[in-house]
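Chemist: Turn this into a structure:
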Amino acid sequence: MEKVSERVAQLLQCMNERIYGKEQVVALALLSAVAGESVFLLGPPGVAKSMVARRLKLAFAEGTSFEYLMSRFSTPDELFGPVSISKLKERDVYERITEGYLPDATVAFLDEIWKAGPAIQNALLTILNEKTFRNGRDVLQVPLKGLIAASNELPSQGQGLDALWDRFLIRLWVEGIEDAGDFDRMISSTDDSDPTVPCGLAISSEEYSRWRKEAARVRIDYVVLDVIHSIREQIEDYNHKLQNDDSADEPLYVSDRRWKKAVNMLRTSAFLNGSEAVRLSDCMLLTHCLWSSVAQIDLVRDMVEKAIQKSAGGYLLNTDNIASEIRSLKEELGSDASLRESEDPGLQLIDSYYYQVDKTRMPGRLLLFASDYYALTEASKMFYLHKDKYKTQCFILKKYDVSMRTKVAQNKLYSLRKGSRSVFINDYEYPLVCVPGCLPLPAIVPSRADDIGERFRQVGAMLDRAESGCDGWAGGEEDYCSRHLFLDARQRKAMLGMLSSHQSGIARWRNELNELKHAYRKENEEYPTEGPEGNLFG
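Modeler: Okay, here's the model as predicted:
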């Protein structure tokens, strides 16, 4: 398969010679042809839609092409060939001369496709569905490998075009050249000839048949099915919302046939990219298969990317469960801590506002606002020592702000952090005065029956597996995405961004788990019953 991907990469390089800004359109046309599907190009005139078909012809050995600009007055003779007058006269057989017409072509380009009349539509449906053309009494197998249709408008509602519209699996919005450098090269170029594809690169009929069979054997893992299920759920939710809001917007409709053909296209993409299984990067191509109006293009793109992100995190890496477990741990520990210390009735409230810091060996009382105490965390905060002029032998620790630097001496600044019915002052722990006979703080009891330490170990093991899986999967997917033959720069960037977000998310959860473990250990440490000697207050 690796050799196939290298060959297709070289083939696309030849096909895209002197192509400016339409490289992905050519690549997707080739993918569609190998998958046995058709492409619809929507866009204004003069944006090289017909050139795509001419370049696609080069991909096939001894390939021939047929181009036709449809009008309301087009007849089947102009597409499928004129009726043979001699056979009609001599043998009374109604048979067309198909040589040089669509039934004889390897690649066909039909411009203004929606102007086709019912007779042309019916014949096209048979060709697209069965790759056959009924010519008189005979049913011919057509050599058609790729049909590209184009228009500057979408099919009108109520005109009987739904069946034909559904046969175009890949739908692309084609605009003018956006990159200034590409535009300059295009208008400066004087060579409008088609490039030459070496014989060894062009796909023979035998190879085409073999590739189709080998692509059908490409594996579909459950994660890909999970992506599709997620997209279908989003489509259903979107349509229900439109219905509930009485919106005039067109609902999203994807037929079962289209889903089946889309999966076949994903298999073909994986095969041509050298993979034995469809990857999440291949699923990005679903963006081109599910919209029915221009207004839905961005909507479908968001749905596809959200589904890939969700499936990678939920099914491949199990990050949804990790996030849920960490949230659960955080809530349990947080609720336990709040039960133990939020407005702790065991702490003695002084003058309705303060807690007293004990065992400081200061000549008088050292007070701290109760509200400031509850605002403390494990991170140090700066306070300054204030002598209360209304209370004899009383000092108050107040919050320090840098705006006070000219008013507060540096030797009166102290760092404070919260303890368990205690406060750390310059990293020395001092108990707070408690109500006589108060009950001790209750021990932390996990809300689940199992030991909290075991919970930490379980979540840690889940993170270990996710990290290992992410390192292996993300690295392989990143390489696969970077060299993907059919994704454009925006799709690659979006996919690589998803991979990066999963890696950073796992690292973030690891940090959160470590912080929770640290906080849990600190919460359960016993603080000294006696104040330290030889400190700033001694």
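Chemist: When you work out contacts or count neighbours from here on, use the C-alpha atoms and nothing else.
Modeler: OK.
Chemist: so how far is Val227 from the residue nearest in space to the middle of the chain?
Modeler: The centre of the chain sits closest to Glu305, judged by Cα atoms, centre = their mean, with a distance of 3.1 Å. Distance, Glu305 to Val227, by Cα to Cα, to the nearest Å: 9 Å.
Chemist: Repeat that for Phe40.
Modeler: From Phe40 to Val227 the distance is 24 Å (Cα to Cα).
Chemist: next one: Tyr208
Modeler: Taking Cα to Cα, one finds Tyr208 at 29 Å from Val227.
Chemist: more neighbours, these two?
Modeler: Val227 (24 against 17; other Cα atoms under 10 Å).
Chemist: The more buried one and Met303 touch, don't they?
Modeler: No - between Val227 and Met303 there is no contact under Cα atoms under 8 Å: 9.8 Å.
Chemist: can you pull out the strands in the stretch 101-250 of the chain?
Modeler: All strands of the stretch 101-250 of the chain, identified by DSSP state E, counting those that start in this stretch, fall at 107-111, 132-135, 138-141, 146-151, 170-173.
Chemist: just checking, what packs against the third one?
Modeler: Of the remaining helices and strands, those touching strand 138-141 by 3 or more Cα pairs under 8 Å, 6 or more residues apart in numbering; DSSP states H and E are strand 132-135.
Chemist: Just the helices from the stretch 251-400 of the chain, written as ranges.
Modeler: 256-272, 280-283, 297-311, 319-341, 370-375 (DSSP state H, counting those that start in this stretch).
Chemist: To check against the first, give me the structure of this:
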Amino acid sequence: MSEIINQNISQIIERISEIIENASEQLVERRVLFELVVLGIITKEHVLFIGPPGTGKSAAVKSAARQFSGTYFEYLIGRFTEPGELFGALDLAALKDGQVRPVVQNMLPEANIAFLDEIFLGSTAILNSLLGVLNERVYKRGTFECKVPLWSCVAASNALPEDPMLQAFADRFLLTSFVEPVSEENLNALLSAGWARATNESVTTSATAPTKLSAQDLQHLTDAVCQVDLTDTLESYAHIVRKLRVRGVAMSDRRLVKGQKLIAAAALLGGRSKASVADLWPVIYMIQDPDLQNEVKDLLAAELGKGENILLSESVKQSSSGPQARAVDLTKYGQDLLSQKPALTSDPGFEIWQVKLESLLTRIDAGFSAEDMPQTLSVLRTGLIASVSSDDTPAPKATGTD
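Modeler: You can find the predicted model right below:
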């Protein structure tokens, strides 16, 4: 494979770019989820989203699944969910003949893309069956066995499990993203996009939407990923792994080896058949701990700061946005907020401005202790408090210390 990818692959990547751009208009602050689902499907790996209910996890998965022509299966798992609800009930006619054979039509064993919400609530029987599906793409029940055409399973949960057995199960998901509610800056955009969806659910956009990707298109991409040259990234990738181990971030050998597929796919979707340090950013999503993800973003700032991918732009951005980067964003937002302060406290917009300011102070104090807060952000925080304290209104509450 030459360093310039062939025209057929380029055309497929162009369509993926159109698909992502189309979806991002409706997925406020959730483009990264959409991108990671696409990355998981292309690499035939699994994706895990962790976050509170109602934060758009399922919406992002459904939106991505609609862009592929494969079979989609989804299920909300509960503590009393039976295996048959996912894998199919037993065939009663076969059972009369002494055969144990489930009816898998339209169930998980026939899916190309699966979304399993509240995955860690599954029983031991369900999780054991899922291991075979996720690892070997095979479903077994008694003497019954069938191949599963699964491209990717996307799972979601409100929190990571503390049980070591469940943590081992979670390791089967190569990509992990931690989801937070939409930020205050984008609340208006969220409300507008949500209302637009609610009032136009029956309106079809098939005339303008990009063509769905076929199974053949996906196979071409998957084959192309396996042909990407990783030579120039091996030493840098190994260096990152060493730095992570020194920091105490442990990843299984299986996970590290599979991570190379993500690097190769990042290069391919960036239009390159030879990977470089610009394609190492997926390593952040291989870490299954929100605090460690944030720490590592700063630890690997030099390496991940070189990340680049126009198609998966939001994933690249978030992979390098550690505490220092967030401090820069908060500082910029705070400076903009100060410049928008109404001249008079009697102005109808003053209360709206004050609530935004109080919310920003809460985010600053929740994200940084007084000792760890960067100087520029500390100065801004002092200025925010002073901007209200000088008015004839109560100063905003702040949990930190000056």
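Chemist: Superposed, what's their TM-score?
Modeler: Once superposed, the chains reach a TM-score of 0.71 (TM-score structural alignment, normalised by the length of the second structure), with 311 aligned residues with a Cα RMSD of 2.7 Å.
Chemist: So for the residue opposite the residue nearest to the centre of the first structure in the second structure once aligned, what's the nearest residue that isn't a sequence neighbour?
Modeler: Alignment note (TM-score structural alignment): Glu305 of the first structure maps to Ala301 of the second structure. Residue nearest to Ala301 of the second structure in three dimensions, not counting chain neighbours: Ser320, with 6.6 Å by Cα to Cα, 6 or more residues apart in numbering.
Chemist: now Ser32 of the first structure
Modeler: Nearest non-adjacent residue to Ser32 of the first structure, counting by Cα to Cα, 6+ apart: Ser38, 6.0 Å away.
Chemist: before we move on, what about Tyr68 of the first structure?
Modeler: Leu110 (5.1 Å).
Chemist: what's the neighbour count on the aligned partner of the one you found in the second structure?
Modeler: With the correspondence set by TM-score structural alignment, Leu110 of the first structure lines up against Leu116 in the second structure. By the measure other Cα under 10 Å, the count of residues near Leu116 of the second structure is 21.
Chemist: before we move on, the earlier item: what's the separation between the residue nearest to Ala301 of the second structure and Glu180 of the second structure?
Modeler: Counting by Cα to Cα, the gap from Ser320 of the second structure to Glu180 of the second structure is 17 Å.
Chemist: what do you get for Glu18 of the second structure?
Modeler: For Glu18 of the second structure, the distance to Glu180 of the second structure (Cα to Cα) stands at 26 Å.
Chemist: same deal with Ala65 of the second structure?
Modeler: 22 Å.
Chemist: Those two: which is more packed in?
Modeler: It is Ala65, of Ala65 of the second structure and Glu180, that has more neighbours when counted by other Cα under 10 Å, with 23 against 15.
Chemist: so who does the equivalent of the more buried one over in the first structure touch?
Modeler: Superposed on the first structure with TM-score structural alignment, Ala65 of the second structure falls opposite Lys57. With contacts defined as Cα atoms under 8 Å, 6 or more residues apart in numbering, Lys57 of the first structure is in contact with 63-65, 106-107.
Chemist: do you know how far the aligned residue in the second structure for Met70 of the first structure is from Phe120 of the second structure?
Modeler: Under the alignment by TM-score structural alignment, Met70 of the first structure pairs with Ile77 in the second structure. As for Ile77 of the second structure, its distance to Phe120 of the second structure is 8 Å (criterion: Cα to Cα).
Chemist: Tell me which of the two has more neighbours.
Modeler: More neighbours surround Phe120 than the other of Ile77 of the second structure and Phe120, with 25 against 19 (other Cα under 10 Å).
Chemist: Can you tell me what Ile97 of the first structure aligns to in the second structure?
Modeler: Using TM-score structural alignment, Ile97 of the first structure pairs with Val103 in the second structure.
Chemist: If you tally nearby residues, what's the number for that match?
Modeler: 15.
Chemist: That one contacts Asp91, doesn't it?
Modeler: Yes - counting by Cα under 8 Å, Val103 of the second structure touches Asp91, with 5.6 Å between them.
Chemist: Give me the mean distance between the host helix or strand of Ser63 of the second structure and the first structure.
Modeler: Using DSSP states H and E, Ser63 of the second structure sits in helix 57-65. Helix 57-65 of the second structure differs from its equivalent in the first structure by a mean of 1.5 Å after superposition (mean Cα distance after the TM-score superposition for the first structure).
Chemist: chain center to that helix, what's the gap?
Modeler: 11 Å (Cα atoms, centre = their mean, to the nearest Å).
Chemist: Show me what stretch 290-301 of the first structure is in contact with.
Modeler: In contact with stretch 290-301 of the first structure (Cα under 8 Å, 6+ apart) are residues 154, 171, 173, 250, 252-254, 287.
Chemist: can you do 10 Å?
Modeler: 42, 153-155, 165-166, 169-173, 231, 234-235, 238, 249-255, 258-259, 262, 284-289, 302-304, 306-307, 491 (Cα atoms under 10 Å, 6 or more residues apart in numbering).
Chemist: Repeat that for stretch 90-101 of the first structure.
Modeler: 64-68, 76-88, 103-105, 108, 133-138.
Chemist: so who does Gln13 of the first structure touch?
Modeler: Contacts of Gln13 of the first structure by Cα under 10 Å, 6+ apart are 7, 19, 23, 27, 197.
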